[in-house]
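Novice: How does the following fold in three dimensions:
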Amino acid sequence: MEVKRKAEMTTVDGPAEYFTGKATITGQFQREEPSRLTGAIVHFEPGARTAWHKHPLGQTLIVTEGVGWTQVEDGPVLEFHAGDVLLCPADKRHWHGATPHEGMTHVALQEALGGTNVTWMEKVSDEEYLAGPARD
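Specialist: Below is the predicted model:
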């Protein structure tokens, strides 16, 4: 058993080419083969979000704090909250991040296929993001 201590984890800024706004990534890890699992804790300040991206084998997001939005291409923007688990489908373009007024933190888990766990694409436009979830 190996324990990764919080005090020893590094935190880096989310790269500007893949994130809009302030996001930080903590404790990024990759399990040894034969496992394909990779993960990290990602914190989004209000208004921050990922670019469009996809994962070859999908992604699981465990929301630990705050409120966020997510969208799969051609689908509605969905709101989620601390305690929710998001199951992002395999190889589908999507984005996720905080709402404009509240930050959000999630644990991101995904598997690599052929050495790749994510394919990044263009940024989510302000217009796409600010459309927000549909209101009943």
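Novice: Please count neighbours and contacts with C-alpha atoms only from this point.
Specialist: Will do.
Novice: And the strands in the protein?
Specialist: Applying DSSP state E to the chain gives strands spanning 11-13, 19-20, 23-30, 37-44, 49-50, 53-54, 59-72, 78-81, 85-88, 94-98, 104-111, 119-120.
Novice: My read is that His96 contacts His53, right?
Specialist: No: if you go by CA atoms under 8 Å, His96 and His53 don't touch, sitting 9.6 Å apart.
Novice: Please give the structure of this sequence too, so both can be compared:
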Amino acid sequence: MSSAFKQIFPQGTVNGNFTQYFIGQSYLCNLAAMDSNVDADVSNVTFEPGCHNHWHKHQHGYQILLATAGQGWYQEAGKPARLLNPGDVVVIHAGVKHWHGATKDSWFSHIAITKGQSEWLEPVAISDYNAL
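Specialist: Next up is the predicted model:
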């Protein structure tokens, strides 16, 4: 990891429970677990360069991404990919097919605020990712 990559939240541990939904290595630090008083998950997700998740949707809820370090991509199905930098915010409504992750040459971290269940879909075509 580059010394220029400065996170404000802990990186966490290898994101082992979701390995099958990621290309490359990601790390997860849960900041506020869902419980009876909070009905959303708040986590810091860190992606190594080139790491990105599969297409997915959030059912019965939403996801908000707060970019905090490095550079990454966010893309909704049928739309161009959006470059994310620290301070960028993405609001993803229920049922919107999308993916997100690091650029090819930068680590990337975002806070993910998620309500509802994730429905994991197919991987992003490597040719589409490489064209970014």
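Novice: ok, back up a step: could you dump the strands of structure 1 into JSON lines and include distance to Gly132 of structure 1?
Specialist: Listed next are these as JSON lines, based on distance: least, CA to CA, whole Å:
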{"stretch": "strand 11-13", "distance to Gly132 of structure 1": "25"}
{"stretch": "strand 19-20", "distance to Gly132 of structure 1": "16"}
{"stretch": "strand 23-30", "distance to Gly132 of structure 1": "19"}
{"stretch": "strand 37-44", "distance to Gly132 of structure 1": "16"}
{"stretch": "strand 49-50", "distance to Gly132 of structure 1": "12"}
{"stretch": "strand 53-54", "distance to Gly132 of structure 1": "18"}
{"stretch": "strand 59-72", "distance to Gly132 of structure 1": "7"}
{"stretch": "strand 78-81", "distance to Gly132 of structure 1": "8"}
{"stretch": "strand 85-88", "distance to Gly132 of structure 1": "17"}
{"stretch": "strand 94-98", "distance to Gly132 of structure 1": "11"}
{"stretch": "strand 104-111", "distance to Gly132 of structure 1": "15"}
{"stretch": "strand 119-120", "distance to Gly132 of structure 1": "22"}
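Novice: Counting neighbours, go ahead and name the busier of His96 and His53 of structure 1.
Specialist: His96 (26 against 21; other CA atoms under 10 Å).
Novice: Now the corresponding residue of structure 2 for the more buried one: closest residue in space that isn't a chain neighbour?
Specialist: In structure 2, His96 of structure 1 lines up with His100, judged by TM-score structural alignment. Spatial nearest neighbour of His100 of structure 2, chain neighbours left out: Tyr74 (4.4 Å); criterion: CA to CA, 6 or more residues apart in numbering.
Novice: Now do the same for that neighbour: its match in structure 1.
Specialist: Checking TM-score structural alignment: Tyr74 of structure 2 goes with Thr70.
Novice: From Lys6 of structure 1, how far off is its match?
Specialist: When distance is defined by CA to CA, to the nearest Å, Thr70 of structure 1 is 27 Å away from Lys6 of structure 1.
Novice: Between the two, which has more neighbouring residues?
Specialist: More crowded of Thr70 of structure 1 and Lys6, by other CA under 10 Å: Thr70, with 24 against 9.
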